[in-house]
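Novice: sequence plus predicted model, see below.
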Amino acid sequence: MSVRSDILDQFRQVAQEQDKRLGPLSDETPLQELGLDSLCFAIIVSRLETVLGKDPFGTNEGAPFPVSVGEFVRFYENAV
């Protein structure tokens, strides 16, 4: 699987588990419009660290938080 597909799968899975209605998963979609809350993102980041073996947020201190789905994916792709 690719980093992108792992991330999008986690978005879908966590949204379902947390009873959230997930917005469109296009690169341009702002993360704020996905319908996920901070707990959902914490779960996603934790699971991605397990799946991908990297936590880019822990190693890129001071880096701006991704704003869109595409930026989030690239942030992980660059870390892996």
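Specialist: That came through fine.

Novice: alpha carbons only for contacts and neighbour counts from here, please
Specialist: Fine.

Novice: number of nearby residues for residue 61?
Specialist: Residue 61 is flanked by 9 other residues according to other Cα atoms under 10 Å.

Novice: now swap in residue 48 and tell me
Specialist: Neighbour tally, residue 48, other Cα under 10 Å: 19.

Novice: next secondary structure after the helix or strand harbouring it?
Specialist: Residue 48 is part of helix 38-52, with elements assigned from DSSP states H and E. Counting by DSSP H and E, the next helix or strand C-terminal to helix 38-52 is helix 56-59.

Novice: use this one as the comparison:
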Amino acid sequence: MNIEQVVRNAMIAVAEISDCKLITPIEAQTVLLESGLDSLGYAMLVGQLEEELGLDPFTEMAITIYPSTFAEFVVIYQQGYDRKLA
């Protein structure tokens, strides 16, 4: 499964639902706070990804980490997904 594409698709869906406008293109170094989603949008995104992937990696972390870029966000989900499969 391509986690990056799942995250991108979920971001687009959440932006449409929450009436936010994502910047384009969303790249690895895109700062999350500048992507176009607001805080409610990110809460919805995490919920959407939990529904699609069956995990919320942020609740499973021993140390609280706040990703600042799109790439960091994807890595957290990729690592969580890999742990789930292991």
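Specialist: All right, it came through fine. Just so we're clear, the structure is a prediction, and the values are computed from it rather than from any experiment.

Novice: TM value for the aligned chains?
Specialist: Once the chains are laid over each other, their TM-score by TM-score structural alignment, normalised by the length of the first structure reads 0.92; 80 aligned residues with a Cα RMSD of 1.1 Å.

Novice: show me how far the helix or strand harbouring residue 9 of the first structure is from its chain's centre.
Specialist: Residue 9 of the first structure belongs to helix 3-17 when assigned by DSSP H and E. Relative to the mean C-alpha coordinate of its chain, helix 3-17 of the first structure is positioned 8 Å out (Cα atoms, centre = their mean, to the nearest Å).

Novice: got a list of contacts for it?
Specialist: 21-22, 25, 36, 40, 43-44, 47-48, 51-52, 73, 76-77 (Cα atoms under 8 Å, 6 or more residues apart in numbering).

Novice: cutoff 6 Å now
Specialist: Applying Cα atoms under 6 Å, 6 or more residues apart in numbering, the contact partners of helix 3-17 of the first structure are residue 73.

Novice: give me the angle between that helix and helix 38-52.
Specialist: Here the directions of helix 3-17 of the first structure and helix 38-52 differ by 140 degrees (axes from the mean of the first three to the mean of the last three Cα atoms, to 10 degrees).

Novice: how much does helix 3-17 of the first structure stray from the second structure?
Specialist: Helix 3-17 of the first structure, aligned to the second structure and superposed, deviates on average by 0.8 Å (mean Cα distance after the TM-score superposition for the first structure).

Novice: number of residues surrounding residue 11 of the first structure?
Specialist: By the measure other Cα under 10 Å, the count of residues near residue 11 of the first structure is 20.

Novice: mind checking how far it is from residue 4 of the first structure?
Specialist: As judged by Cα to Cα, to the nearest Å, residue 11 of the first structure and residue 4 of the first structure stand 11 Å apart.

Novice: likewise residue 55 of the first structure?
Specialist: To residue 4 of the first structure, residue 55 of the first structure is 15 Å away according to Cα to Cα.
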